[in-house]
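Visitor: need a structure here:
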Amino acid sequence: MMNYAQSVVTHVIVVFQAICCCITLVNGVILGLF
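Guide: Here you go, the predicted structure:
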């Protein structure tokens, strides 16, 4: 059970980091355009 929970937490962290990265890229593009 602990292994499954750990895997879920790791997956959530990776997805969260990817979303943050996308937001940063989008912000950079918007700032670059305006």
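Visitor: from here on, contacts and neighbour counts on C-alpha atoms
Guide: Fine.
Visitor: all helices of this structure, in order?
Guide: Using DSSP state H, the helices assigned to the chain run over residues 2-33.
Visitor: Can you get me a residue count around residue 29?
Guide: If you count neighbours by other CA atoms under 10 Å, residue 29 ends up with 11.
Visitor: One more sequence to fold, the one below, so I can look at both together:
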Amino acid sequence: NFPRIMDIGFTAGMEDELELIADNKKPWKQLLQE
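Guide: The predicted model follows:
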């Protein structure tokens, strides 16, 4: 899965998801299920 982690689109999307969690706009457990 290393190429997936290095994919700019995946990394940017993950950053956006983590920001939503930090702002309490998305439950962290939901991200883990995805």
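Visitor: Please determine how far residue 29 of the first structure is located from residue 23 of the first structure.
Guide: Plainly put, residue 29 of the first structure is 10 Å away from residue 23 of the first structure if you go by CA to CA, to the nearest Å.
Visitor: intersection of neighbour lists for these two?
Guide: Residues touching both residue 29 of the first structure and residue 23 do not exist when contact is defined as CA atoms under 8 Å, 6 or more residues apart in numbering.
Visitor: now the counterpart of residue 14 of the first structure in the second structure: how far from residue 7 of the second structure?
Guide: When the two structures are superposed using TM-score structural alignment, residue 14 of the first structure falls opposite residue 16 in the second structure. Relative to residue 7 of the second structure, residue 16 of the second structure is positioned 14 Å away (criterion: CA to CA).
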